[in-house]
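S.K.: predicted model follows, preceded by the sequence.
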Amino acid sequence: MKKFINVPDSLLEDSLKGFAKAHADIVELNLQPHFIKRLQPAKPGKVVLISGGGSGHEPLHSGFVGLGMLDAVCPGQIFTSPTPDQMLAAAQAVDQGAGVLFIVKNYAGDVMNFEIAAEMFEAPNATVLVNDDVSLPKTHSIGRRGVAGTLIVEKMVGAAAEAGADLAACKALGDRVNEATASIGVALTSCTVPALGKPTFELGENEMEMGVGIHGERGRETVPLQSASEIVEQLAHAIDEELNPQPGQSVLLHVNGFGGTPLIELHLLYQLAAQHWEKRGLKIARSLVGNFTTSLDMAGASLTLTMLDEELIRLWDAPVNTAALRWGC
């Protein structure tokens, strides 16, 4: 294992300190317990948004703290849920009297710990559960995972909260965006968790893993390596089966890298995916390409499609000022 690291046990805290120092104009780090919050607090009466999860997915979630998105995030150890005391402390630190909306990816540890924190927090709160990963069936025992679509939920709900939407409206919007979003990913390699020191699974030179999550776990099947065009067609077909977009529909197309895939390849995937949906009469109204919801150093990518209307386009376009997304400010 070759990584820029001192010891695995100190990696998270050292990285968080570096992140907070690099973006000291936007965020502030609390060390005990760990959470990151907006440097400039939200205005009184604003619904505040809190998310989080295991580290290793950067810039999700810390990179999305700031104006127009999240008010605080709770980072756990690599691929490990944060604890309820982190979530409670973050909620108490940023609450502005209008309630707290927790945005939670559908993983068992995250769901359980955010539920505990919500019960402990003695103020109005609600939860949006993100489960956009269509590589798993809806009937899966623990439900579908929350993956790259989480960013889209956080951006749109963050814009609504910044504009003054109340807690019920933010919750309803988050659920609506989640329902309008589908994602699926493919990996060419596994990732290496520093504490483990070796890849979490092995793939042959001519193999790829279809339907992976974002925690270094295997996908739904190991298949022969294919061309980029063939890969995109498989991923897009799974999304089409889920969303059934009709000609004339406006969509947001997000091509997300898992950390080890260069932009030259991600933009190729975007070109192929855009061609797929434009041939079917869809309008690619908005786009996002890059490494945003990663799995450490995994080589791979995911496609995310969100069906848009005029309100969602306006919310996506609204000003945002975070470490990883910044426009309109």
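M.R.: That came in fine, so what should we check first?
S.K.: C-alpha only now, for contacts and for neighbours.
M.R.: Will do.
S.K.: please name the nearest non-neighbouring residue to Ser190.
M.R.: Distances taken as C-alpha to C-alpha, 6 or more residues apart in numbering place Met298 nearest to Ser190, at 5.3 Å, with adjacent residues excluded.
S.K.: please name the residues that touch the one you found.
M.R.: 187-192, 216, 258-261 (C-alpha atoms under 8 Å, 6 or more residues apart in numbering).
S.K.: could you check how far it is from Asp110?
M.R.: As judged by C-alpha to C-alpha, to the nearest Å, Met298 and Asp110 stand 22 Å apart.
S.K.: helices of the stretch 51-200 of the chain, start to end?
M.R.: Here the stretch 51-200 of the chain has its helices, by DSSP state H, counting those that start in this stretch, at 84-94, 108-120, 149-162, 167-179.
S.K.: use this one as the comparison:
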Amino acid sequence: MRRSIINDPDDLIPQALEGLVLSHPTLLELNAEHRFLTRKQPARDKVGLVSGGGSGHEPLHAGFVGTGMLDVAVAGAVFASPTALQVLEATKAADSGRGVVQIVKNYTGDVLNFRIAGEITGDDAIETEMVLVDDDLATDTEDDEGPGRRGTAATVIVEKVCGAAAEAGASLQEVAEIGRRAAASARTMSLALTAGTHPGDGQPQFELEADEIELGVGIHGERAAQRASFADADGLTDLLLDPLLEELGLARGDEVIAIVNSLGSTYPLELNVVARALHHRLGDAGIEISRSLVGPYVTSLDMHGVSITLMPLDDQLRSLWDAPVRTPALTW
């Protein structure tokens, strides 16, 4: 039986948003009616950035509102898209006169509601561009009619580089193009040892045998297309890294950003052992991890699992990644 530290499940999202704002009063402001967060001091004369989606993935997206990243983050219910009305109001709040880039994870509800909001804001003379993040290698199929790859932890990279470009004064089209280029080149693989549990529910979303892992799990607890045998940390890292290296075609001398991401309950000791394996494996291949994050950045409630994201770096993307940022969850 899984217990949660909550009051009424129906109040979980608004109370959590309020708590985040109270904890960062100089950075954030809450629009309680439409459940979105904005910068405490709105930016002026720059391209606006808005993102969002279902809750349960914290610190994504609310934790990345601030200088150098998002202007607005809009929150749906747990694992459910915000409504088109929420996104519409959030997009209006992000606009300072130079248009708004919507950064959207590739899930049907998110894409639909952000697209509707973008069409409506056009009636209000707010120009928008959508950047779709679709980095999940486990859902890369040849079905052109399907929804395509899911959006996962590469969203953090896209929000960061787009945010830096917008702060530097780039145009709407330039910011969107940078985001699309980053999204197109990043890939992620995930695995889970145990599933997450919805707040207020007593049972996890799926069960695994003691010697099994879910390989290619989604951040909403979606079952993977395959299961694999449990292994030690080095072996689990290889299960994630092998398909990433094959897909990206990295060669000796290449540089990458790497994110070793907790899916919820994976603790820092475990993550750092995976990071160690990743550094050694890529180092032996002559591939440099020149920038990295290790920690919980895109979670799936309390899922005990890990994801690895890799994105090749060039001079422009490195400069945008290194640009100053100040948000509750990412600051340098």
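M.R.: Alright, I've got the coordinates. This structure is a prediction, so every number in the text was calculated from the model and none was measured.
S.K.: Asp10 of structure 2: how many residues sit nearby?
M.R.: Using other C-alpha atoms under 10 Å, Asp10 of structure 2 has 12 other residues around it.
S.K.: quick check: closest non-adjacent residue to the equivalent of it over in structure 1.
M.R.: In structure 1, Asp10 of structure 2 lines up with Asp9, judged by TM-score structural alignment. In this structure, Asp9 of structure 1 finds its nearest non-sequential neighbour in Ala195, 7.8 Å apart by C-alpha to C-alpha, 6+ apart.
S.K.: returning to what we had before: of the helices of the stretch 51-200 of structure 1, which is nearest Leu67 of structure 1?
M.R.: Of all these, it is helix 149-162 that lies closest to Leu67 of structure 1, at 7.6 Å by C-alpha to C-alpha.
S.K.: compared with structure 2, how much does that closest one deviate?
M.R.: Here helix 149-162 of structure 1, set against structure 2 after superposition, deviates by a mean of 0.4 Å using mean C-alpha distance after the TM-score superposition for structure 1.
S.K.: what's that helix aligned against in structure 2?
M.R.: Taken onto structure 2 by TM-score structural alignment, helix 149-162 of structure 1 occupies residues 154-167 there.
S.K.: please enumerate the helices of the stretch 201-332 of structure 2.
M.R.: 233-248, 268-284, 315-322.
S.K.: closest one to Arg180 of structure 2 among the ones you listed?
M.R.: Taking C-alpha to C-alpha, helix 315-322 is the member of the helices of the stretch 201-332 of structure 2 nearest to Arg180 of structure 2, at 11.9 Å.
S.K.: which other helices and strands does the closest one contact?
M.R.: Packing partners of helix 315-322 of structure 2 (3 or more C-alpha pairs under 8 Å, 6 or more residues apart in numbering; DSSP states H and E): helix 154-167.
S.K.: what does the helix it packs on contact?
M.R.: By C-alpha under 8 Å, 6+ apart, the list of residues contacting helix 154-167 of structure 2 from outside reads 46-49, 60, 64, 67-70, 103, 105, 133, 135, 174-176, 178-180, 182-183, 186-188, 297-298, 309, 317, 320-321, 323-325.
S.K.: repeat that for stretch 300-307 of structure 1.
M.R.: With C-alpha under 8 Å, 6+ apart as the test, stretch 300-307 of structure 1 has contacts from 148-149, 177, 180-189, 235-236, 239, 245, 249-261, 266.
S.K.: over to stretch 259-267 of structure 1?
M.R.: By C-alpha under 8 Å, 6+ apart, the residues outside stretch 259-267 of structure 1 that reach it are 255-257, 289-291, 294-301.
S.K.: these in strands, which ones?
M.R.: Residues of these located in strands (DSSP state E): 255-257, 289-290, 300-301.
S.K.: can you list these in a markdown table and add distance to Tyr270 of structure 1 and neighbour count?
M.R.: Below are these laid out as a markdown table (distance: C-alpha to C-alpha, whole Å; neighbours: other C-alpha atoms under 10 Å):
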| residue | distance to Tyr270 of structure 1 | neighbour count |
| --- | --- | --- |
| Val255 | 6 | 26 |
| Asn256 | 9 | 28 |
| Gly257 | 11 | 29 |
| Val289 | 7 | 16 |
| Gly290 | 10 | 19 |
| Gly300 | 13 | 27 |
| Ala301 | 11 | 27 |
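S.K.: which pair in the residues you listed has the greatest spatial separation?
M.R.: So, those by C-alpha to C-alpha: farthest apart are Val289 and Gly300, at 13.3 Å.
S.K.: deepest in the core, which of the helices of the stretch 51-200 of structure 1 is it.
M.R.: Of all the helices of the stretch 51-200 of structure 1, helix 149-162 carries the top mean neighbour count, a mean of 25, counting by mean count of other C-alpha atoms under 10 Å.
S.K.: map Gln232 of structure 1 across to structure 2 for me.
M.R.: Residue 232 of structure 1: Val, not Gln. So, by TM-score structural alignment, Val232 of structure 1 is matched to Thr237.
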